[in-house]
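>>> Fold the following, please.
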Amino acid sequence: MSRLSRSTPDAQGLSAAALDSFVGALDAAESEIQTLMVLRHGQVVLEQSWEPYRPDDRHLLFSVSKSFTSTAIGLAIDAGLLSLDDPVISFFNADELPETVSDNLAAMTVRHLLTMTTGHSKDTVDALSRDRRMVKIFLGLDVENEPGSQFVYNSGATYMLSAILQRLTGERLLDYLRPRLFEPLGISEATWQVSKEGVTVGGWGLSVNTESLACFGQLLLQHGVWEGEQLVPAEWFEAASSKQVPNENEENPDSHQGYGFQYWRGRHNTYRADGAFGQFVIIVPEHDAVVVTTSASNNAQEIMNVVWDHLLPALEGKDVPTVPRPAKLELPPPSGPAPAGGDGTTYRFSERNNAGLKAVRIDADGTGTFSFEDPDGNGTHDLVCAAGDWREQSAPDALGDAGAGTGDRVVTSAVGVDGAFVATLRWVETPFLASLSCRGTDGTMTVEGKLNVSFGPTEFTLSSDSSEAMSQS
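The predicted model follows:
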C-alpha cells in the first residue's frame, strides 16, 4: 500500500518532459541506477525502477543507516537518556575500558561520535573485527588526536552510538526505532545487521525499500512532522542537518560542504543521507523536494552531478538539457550465445575469495550450478545459471565479506564467451553483481571473477582443488 500521495509533475510546478530528460540522463550515466523516486511538495512526481529491480524490494543502504542511527540518538536525548556532551567511556564497564584511559579517550563525547571527530586518524571499522568484542576493541584503540580537532569519516563511531543506545534502553537500535519511527512511517520491511556481540551495527546494514526511504526524506524535510504528529524534535533534525564541523579534507564537491550529526551537507544548500555506491536521500529545502536513489556506482558524485545538471533546473523552472528517455528502463542480462555444456564434474575451491564461491558444476545441458558459502560459515547454498532471460531465485546472504547483509532475491543468466561459461548474478536487494568466467582444463576449473562494486578488490582468479573434484553420479 502506498504511503505517499502521487501527483502529476505539472500539478507540482514541474515539466513532465524535464523529468523524462532527468531519467534519460541517469540512464545514460556510467553509474547504474536501480530505483528512483522524486517528491515535490510532499507528492511523488517521479518513481522509476530499472528491471529486474523493484521499488518494493528492500535494498541494502550501507551508510544511509547512519542517519537513522542519528535519529535514534536524537529521540533518546529528547527522552533525557543522555546528552551530546556525555563522555563515551561513561556508558561502559571497567572491564571494557583499557587499563589506562588516555586523556583523548576520556575527552571523547557523544557529540564527537555523531560528528566523526573522535580524534582517530582513520576509520576504525576495519579494526573492529566483526566476530569479536567490537566495543572493547574500539575503546582500546589509540586516539591519536584531540577529539573535535578534525573530521575523519568513522563508521566505528556510529557502531558505538548504537551500542550506547542499547546500553541505555535495553533494546537494539531497530527495536527502539520501530514504534517511534518505523511504524508511524509505515516501514514494516526493515532489517538491520547485528554484530556477533549482539549490537545492531548502526553505521551500515539497514535495508528498507525505496518508498520507505522517501518517507524518511519527507520527514526530514518537514522537520520531524508526519501526518500532523511531531515524531522527532524539529530542533534535532535542524541541528543534525546543519554544518556542525568542517570537512574540507573530503575530495568530492558535494562531500566537503560540512558534516552534521551523521548527515552530509551538499551544494545548493542541500543535505543528504549517503550510502556507498550511490544510495541517497537528498533533501532540497529551497525547492521543497526529496530525491531518493538506489544504485551501483563507483562514482556516486556523478549521480549528484546529474541531479544538479538535470533536475535542479527543472525545480527552478529553467530549461533542462534534453536527453532522450529510453522506452524501457532495464538492466538486461548479457547477450551472446548459449554456453556449451560440461561433464557434470563439481569443482571445489578452498581459497577464500570476495564472492564466497565454494564450488562450480556445469552440466551437459549448459546449466551451471554455483555454490556459495553461507554467511555463518556453516554450509553452502546453490544458485543456478543458464542462458536466456534473468532466472529469479532466492538465497541467504552472499558475496562473502563484500556483500554482508545481501538479501534473498537473486537473478542469474549465462552466456558462452570464447569457450568459457560466463555466469552473471545480481543480488537485487543490494547493488552487487558478480560475473564469473569459468573454464575447465585438464581436470581443473579456473574462475575469473569480477564484482561491479566492492569495498575490497573487484577482481579475483580461482583454481579448483584438483584432488577434491568429484563427478556427479
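
>>> CA atoms for contacts and neighbours, from now on please.
OK.

>>> need the strands for the stretch 351-473 of the chain, in chain order.
Taking DSSP state E, counting those that start in this stretch, the strands of the stretch 351-473 of the chain run over residues 357-362, 368-373, 380-385, 391-394, 409-417, 420-427, 433-441, 444-451, 459-463, 470-471.

>>> now the other sequence, so there's something to compare against:
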Amino acid sequence: MQNNRCEADSDISALMEGLWLSLKKSEFPVHSFLAERGGELLKETYQAPYGKNDLHRMFSITKSFCSLAIGFLLEEGRLSLDDRITDYFPEYCTGTTVHPWLREMTIRHMLSMETCHSSTTYKLDGKKNWVESFFTTPPTHRSGQIFLYDTSSSHTLAALVKKLTGKGILDYLRGTCLNQTDFSKESYIILDPFGSEMGGSGLMARSMDLLKLGRYCMDTIQKGKGKFADYLREAVSFQVPTIHSGQTLDEQQGYGYQFWRIRKGFSMYGMGGQYVLFYPEEDLIFVITADTQNIKGGNQKILDLVYETVEKISHGCAETEGIPVKRSPDTWEASYRIYQNPAGFSRLSLSFGHSEGKLVLSGKDGDFQFPFSFEEARISVLSKYEQRIAVQGIWAYDMTLYLPVQVVGEWVGSIHLILRLSEENVTVWMKKVEETYFQEFQGFLEGERTAPYSARRS
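Predicted structure coming up:
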C-alpha cells in the first residue's frame, strides 16, 4: 500500500496533542488515547481511573481476535471458510433436527455476520449453554443474505478455535502473533457461565497491547505474504453492506470478517467507545478506550474528532476506496410467496425500472405499497395508517436493495427495508423506528418466487 506523508512530524505531533485536548474538552469519560505512525509512538496518555498497566474491558474488539485466530487456522489447513459450522459441532446437531438454514451456514457467513439468527441466541435463554444455543435456536432466515450483528456467532467461533487447538483464543494467538508483539501475559478473556470464552465481548487487555497488535496487523496487511496475510487483507475489506443497521456514520461503511469498515480505513470496535482505528494511506493507528454507554451520540463524536484530524493529515493525499457498489439490474419484475411469519405477510412483489419502482407486501391486513424512486424521495400514502411516506431506493450492494421509508405526519418516524434478491428467493429485513405503530415491519421475511420474472442489466 502507498504510504503518503503530507505533514511534517512536528505538525503530526501537534495534531495528536490537539486531538487529545478535543477529546478531553468533550467531557466524555475517555480512559486512554494512543496514536502511532509507521511504528513510531506519537501519543500515549491515560485518565483516571485507568492507568498504563490496567486491564480494560475491550468488549467486541474480542471479535477481531477471533477473526485473527480463524485466519491462522486457515493458514495451517485446519479449516476452510466455506466449511459448514454444524460439521464441527455434531453434539448439538442431530440429523433429524437441524434446520436447513442452519445447516447451510458457513464459517464465512459467521465472520461476516450473515448468520441465520436475528439476535444473539444466548440472550434468549440464559439457562441454556451459550454455544449450544447457537445450534438449537430456530433460525429466522437463510444464512449469507443480510448483515445483522450477532455476538453469539463470535462466541461460537471462539469455541471452534478451542475445539480445534485445545487452547483459548489468546493462548493460541500467543504462539502465532501475540508473543511477537509483547502482548501482556496478564491479559485474558472472561468465561461465560458454562466455561467457554466470551469470544464476542470478553477481552481484558491493556491499551498498549492493542496498539502493538495493531501495528502487527497493519504491517501484515501492507507487506505480508502467505495465506494468513491474504486472509487478513480480505478480513478488513468490504464484504457486506451495513447501511441499514449502523448506529454511526462509520458503522454504515460496511463490514469485513469481524472487522468494521470506517471512513478512510477499518477498525476493531467495542461497545462503549473501545476502538483500534486503522488508516492505511497514512499508516496511522489510534487506540481509544472509554465508557460512552450512557452518552447518546458519544461514539459518533469521538469518531468525528479522529476523522477530522486524519483529514488534516491527508489533505492533498490519495483517497482510500469508498463503499463498493456492484452492478445491479436496471429492471426487475418478480413475485414471491412469503413463508409463515409473525406479521402475517403472504406475498411480495417488486418491480422497478431505471428510475422508479414499487414494493408491495400483501397479507391479512391487505396490501402495503411502497413506491420509490432511485433519483429522489417518492411521496405516497401508506394504506391502513393513512400516513404520508417518502422512499428513495438505494443499492447497498450487488442485488441488495435498501428502502428507507420516511413517515411524515403525526407519527413521525421511519421504516427500514433491505431486500436481498435472487432469481429464486428473496430475504427481507425490516425495522421500524417509531414509538407506537408499524409493528408488522419488524424482523425477517423469507420467500420463493412464484411467477416468471424478468430482469435486465445494461
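
>>> returning to that earlier point: could you dump the strands of the stretch 351-473 of the first structure to JSON lines with mean neighbour count?
Listed next are the strands of the stretch 351-473 of the first structure as JSON lines, based on neighbours: other C-alpha atoms under 10 Å:
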{"stretch": "strand 357-362", "mean neighbour count": "24"}
{"stretch": "strand 368-373", "mean neighbour count": "22"}
{"stretch": "strand 380-385", "mean neighbour count": "20"}
{"stretch": "strand 391-394", "mean neighbour count": "16"}
{"stretch": "strand 409-417", "mean neighbour count": "23"}
{"stretch": "strand 420-427", "mean neighbour count": "24"}
{"stretch": "strand 433-441", "mean neighbour count": "20"}
{"stretch": "strand 444-451", "mean neighbour count": "20"}
{"stretch": "strand 459-463", "mean neighbour count": "16"}
{"stretch": "strand 470-471", "mean neighbour count": "12"}
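
>>> Tabulate those strands (CSV), appending distance to Leu26 of the first structure.
Formatted as CSV, the strands of the stretch 351-473 of the first structure follow (distance: least, C-alpha to C-alpha, whole Å):
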stretch, distance to Leu26 of the first structure
strand 357-362, 32
strand 368-373, 33
strand 380-385, 29
strand 391-394, 26
strand 409-417, 23
strand 420-427, 20
strand 433-441, 19
strand 444-451, 21
strand 459-463, 26
strand 470-471, 47
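
>>> which residues sit in contact with His223 of the first structure?
The contact partners of His223 of the first structure, by C-alpha atoms under 8 Å, 6 or more residues apart in numbering, come to Val232, Pro233, Ala234, Glu235, Phe237, Glu238.

>>> how far is stretch 209-224 of the first structure from where the chain is centred?
A distance of 16 Å separates the centroid of the chain from that of stretch 209-224 of the first structure, by C-alpha atoms, centre = their mean, to the nearest Å.

>>> Mind listing what's buried along it?
Using 16 or more other C-alpha atoms under 10 Å as the test for burial, stretch 209-224 of the first structure gives 209-224.

>>> of all the residues you listed, which comes closest to Val411 of the first structure?
For those, the closest approach to Val411 of the first structure (C-alpha to C-alpha) belongs to Asn209, at 18.0 Å.

>>> Give the equivalent position in the second structure for the closest one.
When the second structure is aligned by TM-score structural alignment, Asn209 of the first structure is paired with Arg206.

>>> show me the residues around the closest residue to its match other than its chain neighbours that make contact.
Using C-alpha to C-alpha, 6 or more residues apart in numbering and skipping the chain neighbours, the partner closest in space to Arg206 of the second structure is Leu55 (4.8 Å). Contact partners of Leu55 of the second structure, counting by C-alpha under 8 Å, 6+ apart, are Ser187, Met204, Ala205, Arg206, Ser207.

>>> Which of these are still contacts in the first structure?
Comparing the contacts of Leu55 of the second structure with the first structure on both residues aligned by TM-score structural alignment, their matches' C-alpha atoms under 8 Å, the contacts found in both are Ser187, Met204, Ala205, Arg206, Ser207.

>>> which one is the last one nearest to, not counting chain neighbours?
Ranked by C-alpha to C-alpha, 6+ apart and with sequence neighbours excluded, the top spatial neighbour of Ser207 of the second structure is Val287, at 6.7 Å.

>>> cool, and the second one?
In space, not counting the residues next to it along the chain, Met204 of the second structure is nearest to Arg57; the distance is 4.7 Å by C-alpha to C-alpha, 6+ apart.

>>> Now for the aligned partner of the one you found in the first structure, how many residues are close by?
In the first structure, Arg57 of the second structure lines up with Leu60, judged by TM-score structural alignment. For Leu60 of the first structure, the neighbour count with other C-alpha atoms under 10 Å is 31.

>>> got it, and Asp10 of the first structure?
Neighbour tally, Asp10 of the first structure, other C-alpha under 10 Å: 11.

>>> Would you mind stating the distance between the nearest residue to it once chain neighbours are set aside and Cys215 of the first structure?
In space, and not counting its chain neighbours, Asp10 of the first structure is closest to Ala16: 6.7 Å by C-alpha to C-alpha, 6+ apart. With distances taken as C-alpha to C-alpha, to the nearest Å, Ala16 of the first structure is found 22 Å from Cys215 of the first structure.

>>> With Thr100 of the first structure instead?
46 Å.

>>> same thing with Lys66 of the first structure?
16 Å.

>>> Ok, Arg409 of the first structure next?
For Arg409 of the first structure relative to Cys215 of the first structure (C-alpha to C-alpha), the value is 24 Å.

>>> for His223 of the first structure, same thing?
Note on His223 of the first structure: its distance to Cys215 of the first structure, by C-alpha to C-alpha, is 12 Å.

>>> picking up where we left off before, inside helices: which ones of the contacts of His223 of the first structure?
Ala234, Glu235, Phe237, Glu238 (DSSP state H).

>>> What is the burial count for the aligned residue in the second structure for the second one?
Right, the one you point to is Glu235 of the first structure. Structural alignment (TM-score structural alignment) places Glu235 of the first structure against Asp230 in the second structure. Counted with other C-alpha under 10 Å, residues neighbouring Asp230 of the second structure total 15.

>>> Next up, the contacts around Asp230 of the second structure.
Neighbours of Asp230 of the second structure in contact, by C-alpha under 8 Å, 6+ apart: Ile221, Gly224.

>>> mind listing the strands for the stretch 101-250 of the first structure?
With DSSP E, counting those that start in this stretch as the criterion, the stretch 101-250 of the first structure has strands spanning 191-192, 206-208, 225-226, 229-230.
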